[in-house]
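In: Here is a sequence with its predicted model. Questions after.
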Amino acid sequence: MLKPYACQPVDSRGRLFDESISTFRSPFQRDRDRIIHSSAFRRLKHKTQVFVEHEGDYYRTRLTHTIEVAQVARTIAAALGLNTDLAEAVALAHDLGHPPFGHTGEDALHELMAPYGGFDHNAQALRIVTKLEKHYAGFDGLNLTWETLEGIAKHNGPAISDHGGSHSAPSRDLLPYALIEVDDMWDLELATNASAEAQVAAVADDCAYNHHDLHDGLRAGLFTEDDLCELPVIGECFAEVDRLHPGLEPMRRRHEALRRVFGVMVEDVIAVAENRLAALQPQAADDIRSMDGPIIRFSKPLYQNLKAIKGFLFTRMYRAPSVVVERERVTGMVNALFPLFMERPELLPEDWHDDVAAALARDDNRQQTLARIVLDYVAGMTDRFAIQEYQRLIDPNG
């Protein structure tokens, strides 16, 4: 039974291109399934989270991260009486736009695309699901519902806001062009909050990476359990495991402690949301969208504790010397590949040539048009394919 403030499938605002209703699946279940079967989703298997994809079999990739986010999103959404299928769909799509080499690749492409309308992985995810996936007879993209598109665009907060979201911008003109293009096709109400389900996907993302980056950093030897025991929340979790299971072998001790950290985060989010929903009494999904700030979030004490954990991870993991060296190496690859394809678009795969020719013939701003096509190609690369292309086209020893 869904709560009145959940997104009801029967009330969906529909799709850009009309389709018959599925006999067995709700609109949001259909969105979820299309995302799972997309080419972009499969490519997440070979895109990095923190470590470059080939560095070890046990480190998270974008795909394993996405699956973990979707699992957490379903758990939180179910506990709150929200639409679990929509929360899962947004969670599964939230990283589709990530380029090779994770945030390192995103930073490089952001700089390269600055003269041409910018780059942002959430905006690129929208471009993928509305344009770049080309499998269906009647439309480009996946023809997802408005609610799923809105969730991809705004799960981190309003896209146009002076005080909220990771995409805060004072005016629509400053948004990445890929987001503006989709909003021009279909008003995503960028100045409002997203649905509660999309907010759940965003918090689930935080829970997942706070948890698994600790696991991966330990496995990589960038810090130790003793280091983590100095941090809030984590120290208490290790102490509880030691009290309940004295002498537990190290790998089991690590797992038991870090799964408790996971539990602390999820339980906190659910408790905060239940209290806020009980106090504010929203009666429809649009009541959630019109609120002043998110309804799904961490408590203030836990948020401060997580800031301390993130600060530790930033210093000891994301900016660890070995990671920085690799960041510099792969940044050089992106910075070499992008201008090469700009100068010689004939090097793009043959099945891209017709699109390039048609776009350049149609648009007046040829350089900008070409840059956006090259971006689509480079951003779609996996880590291993980007390395292979760099070695094939630029430096065999790279």
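Out: Received, thanks.

In: rest of the way, CA atoms for contacts and neighbours
Out: Fine.

In: packing partners for the helix ranked longest in the chain?
Out: Of all segments of type helix in the chain, defined using DSSP state H, the longest is helix 250-280. Applying 3 or more CA pairs under 8 Å, 6 or more residues apart in numbering; DSSP states H and E, one finds that helix 250-280 contacts helix 62-79, helix 196-219, helix 234-244.

In: What angle do helix 196-219 and the last one make with each other?
Out: Regarding helix 234-244 and helix 196-219, their directions subtend 70 degrees when assessed with axes from the mean of the first three to the mean of the last three CA atoms, to 10 degrees.

In: any idea how far the residue nearest to I309 when sequence neighbours are not counted lies from R254?
Out: Once flanking residues are discounted, I309 sits nearest to L231: 6.6 Å by CA to CA, 6 or more residues apart in numbering. Note on L231: its distance to R254, by CA to CA, to the nearest Å, is 15 Å.

In: Kindly report the same for V269.
Out: Taken as CA to CA, the span from V269 to R254 is 23 Å.

In: and these two? which has more neighbours close in?
Out: A count of neighbours by other CA atoms under 10 Å puts V269 above the other of V269 and R254, at 22 against 18.

In: Tell me who's in contact with that one.
Out: By CA atoms under 8 Å, 6 or more residues apart in numbering, the contact set of V269 is 76, 203, 296-299.

In: ditto for R32
Out: Taking CA under 8 Å, 6+ apart, we find R32 in contact with 85-86, 88-90, 92.

In: go with 7 Å
Out: Taking CA atoms under 7 Å, 6 or more residues apart in numbering as the criterion, R32 is in contact with 88-89.

In: Show me what counts as buried in the helix or strand hosting it.
Out: Using DSSP states H and E, R32 maps to helix 27-36. Neighbour-count burial for helix 27-36 flags 27-32, 34-35 (criterion: 16 or more other CA atoms under 10 Å).

In: and if you look at stretch 304-317?
Out: Neighbour counts over stretch 304-317 (16+ other CA under 10 Å) mark 305-306, 309-310, 312-313, 317 as buried.

In: distance of the residue lying closest to R172 once chain neighbours are set aside from G118?
Out: Once flanking residues are discounted, R172 sits nearest to I160: 6.3 Å by CA to CA, 6+ apart. Distance, I160 to G118, by CA to CA: 16 Å.

In: ditto for E53
Out: Distance from E53 to G118, by CA to CA: 26 Å.

In: Among those two, which residue is more densely surrounded?
Out: Using other CA under 10 Å as the criterion, E53 and G118 rank with E53 on top: 24 against 18.

In: want to compare, so here's the second one:
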Amino acid sequence: MTEPRDPAPLADAHVAGAYTDVDRARRVVEPPKRVVAPQRSPFERDRARVVHAASTRRLAAKTQVMGPQSDDFVRNRLTHSLEVAQVARDLARALGCHPDIAETAALAHDLGHPPFGHNGETVLAEAAQACGGFEGNAQTLRLLTRLEAKTFDADGASVGLNLTRATLDACTKYPWRRADAPAPRGVHGDGSPRLVVKFGVYEDDVPAFDWFREPVAGERRCVEAQVMDLADDVAYSVHDVEDGVVAGRIDLTDLDAHLPALWTTVREWYAPEASDDELADVLAGLRSVGSWPSAPYDGTRRSLAALKNLTSDLVGRFCGAVQGATLGALGDEVPVRHHGDLVVPARTALEITVLKGVAAHLVMRADDRIALMERQRQLLAELVAELTRRGPDGLDPSFAEDWSAAGDDAARLRVVVDQVASLTDASAYALWERLCSRVPRAVPGA
């Protein structure tokens, strides 16, 4: 008797057919691989290149919300990215766009984050004013198209991982230059204020940007980038609460004790127009989820399982609502590249916001965390100043080579910023100790 076939590969093959040779093109043409095993698709190769990138490995030692050294349970940037990738892949497959593209974009979405998360991004944005600023998403594009070592063009210039046009587009959350960026407002998922304008490309990376955006008019994000962005929002809204519960900072059975201060935080950080009654109704809806806990978390295996079931149910609730709304709006249209948009119901967006507010109020406003963030900002500012003073003597060999090729002070500053952004939390502390600790000032806390 013939075994039933898994329909997923057939579905993926059908989806792949919706993408053109333009979508699969690479900036530097590569010869076919001579392998015995079945050929991988271009989008599968993109995913593999991001998985094996040095920048991906470094995410394991970069702050998500709480530092990776604070606890062996909490998320770091790598585990967060893996979770975002899983959500993005499942949602993309359900919607009909390519799961490999969405997953790769999710795996890559935080590659450009410097040490200490958005806190570090704020420091580098200020330090890099003379060379065009700093933004984590623009830095991600720089890594993928220049800094990661994989492919060189005919002139000997690095083109990074040489990803396909469709994948690079999906990795671009903000497809515009700094000059076109809207003013920042609100806060990041880790609680730090949005002080950095959000943009997706530095001026000296515009040629690569223009190449993969060539068939696209305007600043519209492709649907795969929208899937990645929603998956990120869903993952950190749910998982930051989970981390806070396990860390003993959040008790989901006792949220009423924090009202209405919780709603004040939600309005200050995320939803200024939301009323107490509206937010209370949304929380009541979340509490109606069958796996919402009825007893405080106590660290037992049964309690851990209950918490994991809740996170799974919440992710399914949010993605299911978006899937239904999007497919209903699309009709017969296939959501590929710039055909169609993700539809996030207002109620679902507010449910995600309330969860983010719970973590913000009970975790991110803690006094000990605020003090640590100030010490981290001081450390990175001093590192940039010292590396700028030392030049290539303080840089890794690849960045020292970039320094030597730089034509002016602005280009040299960009090299320093690239170096500092590449560091993990731990290596930033170590480099500060080596280069800056002889200066008579207090050593920043670890």
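Out: Perfect, thanks for sending it. Computed from a predicted model, the values in this text were never measured in an experiment.

In: buried subset of the contacts of V269 of the first structure?
Out: 76, 203, 296-299.

In: and those as a markdown table, adding distance to Y5 of the first structure?
Out: Output for these, formatted as a markdown table (distance: CA to CA, whole Å):
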| residue | distance to Y5 of the first structure |
| --- | --- |
| I76 | 15 |
| V203 | 18 |
| I296 | 13 |
| R297 | 16 |
| F298 | 20 |
| S299 | 21 |
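
In: quick one: which of the residues you listed is nearest to E328 of the first structure?
Out: Nearest to E328 of the first structure among those, counting by CA to CA, is V203 at 29.9 Å.

In: Which residue comes closest to the closest one once chain neighbours are left out?
Out: Distance criterion CA to CA, 6+ apart; nearest residue to V203 of the first structure, sequence neighbours excluded, is R297 at 6.5 Å.

In: what residue of the first structure matches up with L144 of the second structure?
Out: Using TM-score structural alignment, the partner of L144 of the second structure in the first structure is V129.

In: distance of that match from G247 of the first structure?
Out: 50 Å.

In: Equivalent analysis for A73 of the first structure, please.
Out: A73 of the first structure is 34 Å from G247 of the first structure, where distance means CA to CA.

In: Check A79 of the first structure too.
Out: Distance, A79 of the first structure to G247 of the first structure, using CA to CA: 35 Å.

In: neighbour-wise, which of those two wins?
Out: Taking neighbours as other CA under 10 Å, A79 of the first structure and G247 compare with A79 leading, 14 against 10.

In: The second structure: which residue goes with the more buried one?
Out: A79 of the first structure maps onto A94 in the second structure when the alignment is built from TM-score structural alignment.

In: In space, what's closest to that match - neighbours in sequence excluded?
Out: Using CA to CA, 6+ apart, the closest residue to A94 of the second structure is Q323 (7.1 Å).

In: Quick check: of the buried residues of helix 27-36 of the first structure, which lies closest to H110 of the first structure?
Out: For these, the nearest to H110 of the first structure is I35 (25.0 Å; CA to CA).

In: What lines up with the closest one in the second structure?
Out: Structural alignment (TM-score structural alignment) places I35 of the first structure against V50 in the second structure.

In: That match: what's it in contact with?
Out: V50 of the second structure neighbours (CA under 7 Å, 6+ apart): 56, 104, 108.

In: what does the second one align to in the first structure?
Out: With TM-score structural alignment defining the correspondence, T104 of the second structure maps onto A89 in the first structure.

In: Show residues contacting stretch 324-337 of the second structure.
Out: Here stretch 324-337 of the second structure makes contact (CA under 7 Å, 6+ apart) with 95-97, 222-224, 340, 342-345.

In: Just the terminal-to-terminal distance for it.
Out: For stretch 324-337 of the second structure, the first and last residues are 19 Å from each other (CA to CA).

In: chain center to that stretch: distance?
Out: Computed by CA atoms, centre = their mean, to the nearest Å, the separation of stretch 324-337 of the second structure from the middle of its chain amounts to 25 Å.

In: Ok, stretch 332-352 of the first structure next?
Out: The chain centre lies 25 Å from the centre of stretch 332-352 of the first structure; the measure is CA atoms, centre = their mean.

In: just stretch 5-18 of the first structure next, same as before
Out: With CA atoms, centre = their mean, you get 22 Å for stretch 5-18 of the first structure.

In: What of stretch 235-242 of the second structure?
Out: What separates the centre of stretch 235-242 of the second structure from the centre of its chain is 14 Å, taken as CA atoms, centre = their mean.

In: and what of stretch 328-347 of the second structure?
Out: From the chain centre to the centre of stretch 328-347 of the second structure is a distance of 22 Å (CA atoms, centre = their mean).

In: buried ones in that stretch?
Out: Buried residues in stretch 328-347 of the second structure, defined by neighbour count with 16+ other CA under 10 Å: 330, 334-338, 340-345.

In: Pick out whichever of those residues sits closest to R27 of the second structure.
Out: If you rank those by distance to R27 of the second structure using CA to CA, R337 comes first, at 18.0 Å.

In: Can you give the contact residues for the host helix or strand of L126 of the first structure?
Out: Element membership of L126 of the first structure [criterion: DSSP H and E] is helix 121-127. If you take CA under 7 Å, 6+ apart as the criterion, helix 121-127 of the first structure is touched by 94-98, 149, 152-153, 176, 178-179.

In: Scan these and report the most crowded one.
Out: L96 (30 neighbours).

In: So that one, which state does it fall into?
Out: Classification of L96 of the first structure using DSSP: H, G, I helix; E, B strand; the rest coil returns coil.

In: on that earlier part again, who touches the next helix or strand after the helix holding R32 of the first structure?
Out: As assigned by DSSP H and E, the chain's next helix or strand after helix 27-36 of the first structure is helix 39-43. For helix 39-43 of the first structure, the external contacting residues (CA under 7 Å, 6+ apart) are 35, 96, 382.

In: quick one: contacts for the residue mapped onto the last one from the second structure?
Out: It refers to T382 of the first structure. Alignment note (TM-score structural alignment): T382 of the first structure maps to T424 of the second structure. By CA under 7 Å, 6+ apart, the contact set of T424 of the second structure is 58, 61-62, 115.

In: circling back to that earlier point, quick check, nearest of the contacts of V50 of the second structure to L372 of the second structure?
Out: Among the contacts of V50 of the second structure, and counting by CA to CA, the member closest to L372 of the second structure is T56, at 25.1 Å.

In: what's the counterpart of L124 of the second structure in the first structure?
Out: Aligned partner of L124 of the second structure by TM-score structural alignment: L109.
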